[in-house]
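Engineer: Sequence first, then the predicted structure:
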Amino acid sequence: MGFYKSLSLVALATVGVSQAVTETRSLDQIHQAALKEGGVVTLWHGGSDPHQQDALKNAFEERFPGMTLNVSVRSSSFIGPDIDRQLAAKSVTVDSIFLQTLQDYPRWKRQGVLLNYKPAGFEQVYDEFKDPDGAWASSTINAWSIIYNKDKLIGIEPPATFSDFLKPEFKNKLIFTSPIDDDAVLNTFDLIINAYGVDFFWSLLEQNPRFAPHHLSIANEIGQPNTTYAATFGTTIGLFSQDPLVVHFPTEGAPFTSWAQGAAILKDAPHPEGAKLLHSYVLSQEYQNQTGSWSIRRDVAAPKGFSSIFSTPNTNPLDFAHWMYDRENVERFRFWVQDKIGYPA
C-alpha cells in the first residue's frame, strides 16, 4: 500500500477519546523517570532557523542534568506531512511537536495519535490555549510586529500602522518575509487586505519591496548599516527593541497577528517520560517567566510594559487558529499572493 493511500486511511479513522493522564509528579520526579528511560527527548519545532530553539535546548538540559533535548527546527508546514508519513508507516521517531499549523491538532486528536496528557500546571493554562482532554496545550505566544531601523529613518516619521508603509519615503526601503511559505505571515497580509482593501496590496508592491525566505534574515538585513532596507512587518525579534531596531505593535488600523503555538506528545512517542518532562517544564511558571513574551498561563504576568495577551489592543490570539482551520480559504489566498509576488529570493 502506497504512502498516500495509507495516509488517507489514517485520515479517515476516528478514534474515541482515551482517558487523559493528569500529571501529579514534581518536575524532579518526572526527571528521574525520564533518566531511567534513556534521558532523551526528540522535539520537532516549527521555525525558520536551525538554531532558533537553542535557548530552549540549553535551558532544558541545564535544568535537568543527564537529559538530551534533540531539537529539529523547520517550517511547521513541512513538519506536519512528515509526521503524517511516520503515522501512516507506524514508525514514530518523534516524541514532541511544537507547531504553528494549529489545524493539524484537532485532526490528529480525532485519529487518536496524540497522547492525552495534562502536564503539571495544565490547570493554569488559559482554556482557550489547551484541549480539554489534554491532547495538546500551547507552549508559547507568538506575535508579528512592525520593526524598523531608527538610524535609517532619520528625518522620516517611523511607521505606526501598516498603512504607513505606503508613504513614498519608504519606497525601496521595505523587506518582508515571504508569505508563501509561512501561514502566519500570510495571515498578516490577509488581515491587512481585509482592513484596507486589495488596493493596499497593489500600492505596497509599487514600493518595490523585497520578499525573503527567512524571518531571521529580515532583521539582519534591516539591522545592517550598509543595506537600504529600513522597515518590515510580519516578523519578530521579540517584544522589545534591540538598538538600532525598534519593535512596535500597531494599536489601530489593521490588527496584527498573534497566536499560541501548539504543543503535543505523540501517543507512540519512543520517549514518553522525556516528553512529559519537556511539556511539564515548558508549561511551568519557572519557564514561562523566562520566555520574554506573553504567557499561556493565567498566573504569569505579562512582561513589563505589556498587558495580558487578551487585553492587548488590536490583536486576538484566537483568530489565527480559526483562520487556519479554513484550509480552502488559506490555500486559495496563498496561490493568489504567489501569483503576484513569485517565489522569494
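Structural biologist: Alright, I've got the coordinates.

Engineer: from here on, contacts and neighbour counts on C-alpha atoms
Structural biologist: Fine.

Engineer: Helices of the protein, residue ranges please.
Structural biologist: Counting by DSSP state H, one finds helices in the chain at the ranges 3-12, 27-37, 54-63, 76-89, 104-111, 183-196, 198-205, 215-223, 272-283, 285-288, 319-325, 327-341.

Engineer: Just name the most buried of the ones you listed.
Structural biologist: Neighbour counts (mean count of other CA atoms under 10 Å) averaged over each of those peak at helix 272-283, with a mean of 25.

Engineer: Taking helix 27-37 as reference, get the angle to it.
Structural biologist: Orientation check (axes from the mean of the first three to the mean of the last three CA atoms, to 10 degrees): helix 272-283 against helix 27-37 gives 150 degrees.

Engineer: Just the angle for helix 272-283 relative to helix 54-63, thanks.
Structural biologist: Relative orientation of helix 272-283 versus helix 54-63 (the same axes, to 10 degrees): 110 degrees.

Engineer: counting contacts, what elements does helix 272-283 pack onto?
Structural biologist: Helix 272-283 sits against helix 27-37, strand 40-46, strand 262-265, with contacts defined as 3 or more CA pairs under 8 Å, 6 or more residues apart in numbering; DSSP states H and E.

Engineer: contacting residues for residue 295?
Structural biologist: By CA atoms under 8 Å, 6 or more residues apart in numbering, the residues touching residue 295 are 140, 141, 288, 289, 301, 302, 308, 309.

Engineer: looking at the helices and strands packed on helix 272-283, which is closest to residue 234?
Structural biologist: For the helices and strands packed on helix 272-283, proximity to residue 234 was assessed by CA to CA; strand 40-46 is nearest, at 16.1 Å.

Engineer: picking up where we left off before, adding distance to residue 166 as columns, could you present the helices and strands packed on helix 272-283 in TSV?
Structural biologist: Formatted as TSV, those follow (distance: least, CA to CA, whole Å):
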stretch	distance to residue 166
helix 27-37	51
strand 40-46	31
strand 262-265	34
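
Engineer: how about these, which one is nearest residue 168?
Structural biologist: With distances scored as CA to CA, the stretch of these nearest to residue 168 is strand 40-46 (35.6 Å).

Engineer: next up, a second structure to put side by side with the first:
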Amino acid sequence: MVRVIILAGCCLLALVSSGFCLSYGHEPIGIESRSLDAIYQAALKEKGTLRVSWGGDAISNGAGIIAAFTKRFPDVEFNLTVDLSKYHDSRADRTFDTSNGEDDGTDVVLLQTVHDFPRWKKANRLLPYKVATWNDIQSPFKDEDGAFTGCFIGEFGTIVFNDDKAPNDTVPTTYQSFLKPEWRNKLAMTYPNDDDAILYLFTLIVKRHGWTFIDSLVSQNVTWLRGTGTPSELIAKPISQNELAASFAASPSAAAVILTKLPTEDHYVTWPQTAAIFATTKMPETAKLFMSYIMSDEWQADGFPSSGYATRKQFDTDGVLNQTLTNPLGFVTFMQDRANVERWRFQFETTLGTPQGVSPLLNKTVI
C-alpha cells in the first residue's frame, strides 16, 4: 500500500578528486548478494511505513516508481513524497536538528542536490549500502564506501519544441539562433534562479556567449516560469491558446506534439540524480529493497527517463562520460561551491527578478 504526498514548498556525487577522502563511522561493507525477492521477505518483517523523498517539480514525477514498486512489492507500506530537492534536504536537516539526531524525517532520499551527500556522509548520517548491481554502476557516480549512488542521469539544455507551431526543419540547434526576430514572444524558459541545474546551464551559456546573450534573450520577451516541466506543458498547447513554441531551459513533455533536439554547438547539463539511505531509518531492509529496485535491471530498463545516458554501464548506451558537449561531473563540482552558486543565482535575479508564480507542484498546468 502506498500513499503519495505532494508537498508544495516554494518543490555526489562522484568524489571528483581522488584526494577527496572522508572519514566514515561505518565498517566496510560488501555488495548485496540477495535477490529482490529475498530482500522483500526481510522487509516484510519490519513494521512501519518507509518514507521516500523524491526530488521533482511535477506531480507526475513520482507516478512511475509508485506504480511499479507497488505492483512488484504489494505488501510494503511506503509514502513517496514529491517536492523540490532543495526543500527535501532542508526538511531532513531541520528534522535531524530538532530531533537531536534521532530522525531525518525520511528514510530514503533521491535528489538533484548532489552537494548534500558528501556532507551527510562526513556527518555519519548515511547508512552504507551497495546494491547487487554495484559493479555495473560507473565509478564517478557512486561513493566508494556505498554511502550514496547516482541512480539516473538528469538532463537540461535539450531544445524542446512543438512541431505544430514550429516545424522541425525550422527549429535551430544552437541557442544563439533563438535570438533571431522570428522567435520573439515564442520562447518559454524555467527561471535560472529557481533551479540549480537550470542555473548551471545558464552559467555555461554566459561563459560561452557573454552577458550580452542574456540581455538579448530577455529582449525576446521570454515567458519565464517556475518548474522545469511548466514551459513544455505550455508549449504543448495549441496555437489558439498561446504562441509559445520552443525552449532550451525545460524538461520535455510527454505530449505527442513535443519533440526534442540536442544542441550541436552549446554545452548542455547532465547530472547524476543521487540516492541514499539515512542512518536513522527504522526500516533498513525496506530501504535497501527500494534502493535495490531502482538500481535493478527491472527498473533501469524501463523506469527512468531514457536518453541513452545512465549511471549504470549496461544502460549508458551513448556514454555520458564520453560526450564533448556535456559533463555530468561539471554540475557536481558546481554544486559543491555554494558561495559561487549563490553569486550566479543573484546575477540572474538581478536581471529577471525573483521567480514569479505558484509552486510548480500546485500549478494545474503541470500534471
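Structural biologist: It's in. Remember, predicted model here, so these are calculated numbers, not experimental data.

Engineer: where does the TM-score land?
Structural biologist: Laid over one another, the chains give 0.90 as their TM-score (TM-score structural alignment, normalised by the length of the first structure), with 325 aligned residues with a CA RMSD of 1.8 Å.

Engineer: Please name whichever of the helices of the first structure is nearest to residue 171 of the first structure.
Structural biologist: helix 198-205 (8.9 Å).

Engineer: hmm, back to that, now render the contacts of residue 295 of the first structure as a markdown table, adding distance to residue 194 of the first structure.
Structural biologist: Below are those laid out as a markdown table (distance: CA to CA, whole Å):
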| residue | distance to residue 194 of the first structure |
| --- | --- |
| 140 | 27 |
| 141 | 23 |
| 288 | 33 |
| 289 | 35 |
| 301 | 32 |
| 302 | 29 |
| 308 | 26 |
| 309 | 22 |
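
Engineer: would you turn the helices of the first structure into CSV with distance to residue 237 of the first structure?
Structural biologist: Output for those, formatted as CSV (distance: least, CA to CA, whole Å):
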stretch, distance to residue 237 of the first structure
helix 3-12, 37
helix 27-37, 30
helix 54-63, 14
helix 76-89, 19
helix 104-111, 26
helix 183-196, 14
helix 198-205, 23
helix 215-223, 7
helix 272-283, 20
helix 285-288, 18
helix 319-325, 20
helix 327-341, 24
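
Engineer: Just give me the match in the first structure for residue 315 of the second structure.
Structural biologist: Matched to the first structure by TM-score structural alignment, residue 315 of the second structure sits across from residue 300.

Engineer: Distance check, that match against residue 308 of the first structure.
Structural biologist: Residue 300 of the first structure sits 9 Å away from residue 308 of the first structure, taking CA to CA, to the nearest Å as the criterion.

Engineer: And residue 74 of the first structure, by the same measure?
Structural biologist: Relative to residue 308 of the first structure, and taking CA to CA, residue 74 of the first structure is found at 29 Å.

Engineer: Next one: the aligned partner of residue 199 of the first structure in the second structure from residue 193 of the second structure, what distance?
Structural biologist: In the second structure, the residue paired with residue 199 of the first structure according to TM-score structural alignment is residue 212. Residue 212 of the second structure sits 18 Å away from residue 193 of the second structure, taking CA to CA as the criterion.

Engineer: give me the number of residues near the closest residue to residue 314 of the first structure other than its chain neighbours?
Structural biologist: Of all residues not flanking residue 314 of the first structure in the chain, residue 255 sits nearest, at 4.8 Å (CA to CA, 6 or more residues apart in numbering). Look at residue 255 of the first structure: counted by other CA atoms under 10 Å, it has 20 neighbours.

Engineer: Just give me the match in the second structure for residue 255 of the first structure.
Structural biologist: Under TM-score structural alignment, residue 255 of the first structure pairs with residue 267 in the second structure.

Engineer: quick one: contacts for its match?
Structural biologist: 157, 201, 204, 205, 325, 326.

Engineer: Output those residues as a markdown table; include the columns distance to residue 292 of the second structure.
Structural biologist: Formatted as a markdown table, the contacts of residue 267 of the second structure follow (distance: CA to CA, whole Å):
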| residue | distance to residue 292 of the second structure |
| --- | --- |
| 157 | 30 |
| 201 | 31 |
| 204 | 35 |
| 205 | 37 |
| 325 | 31 |
| 326 | 28 |
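
Engineer: what sits against residue 277 of the first structure?
Structural biologist: Neighbour list for residue 277 of the first structure: 27, 30, 31, 34 [criterion: CA under 8 Å, 6+ apart].

Engineer: Adding distance to residue 234 of the first structure, write those residues out as JSON lines.
Structural biologist: Below are the contacts of residue 277 of the first structure laid out as JSON lines (distance: CA to CA, whole Å):
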{"residue": "27", "distance to residue 234 of the first structure": "36"}
{"residue": "30", "distance to residue 234 of the first structure": "38"}
{"residue": "31", "distance to residue 234 of the first structure": "38"}
{"residue": "34", "distance to residue 234 of the first structure": "38"}
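
Engineer: nearest spatial neighbour of the residue sitting nearest the centre point of the second structure, skipping sequence neighbours?
Structural biologist: With distances taken as CA atoms, centre = their mean, the residue of the second structure nearest its centroid is residue 112 (4.1 Å). Excluding the flanking residues, the one nearest residue 112 of the second structure by CA to CA, 6+ apart is residue 273, at 5.1 Å.

Engineer: Residue 348 of the second structure now?
Structural biologist: That would be residue 193: by CA to CA, 6+ apart, it lies 6.2 Å from residue 348 of the second structure.

Engineer: What of residue 200 of the first structure?
Structural biologist: Residue nearest to residue 200 of the first structure in three dimensions, not counting chain neighbours: residue 193, with 6.5 Å by CA to CA, 6+ apart.
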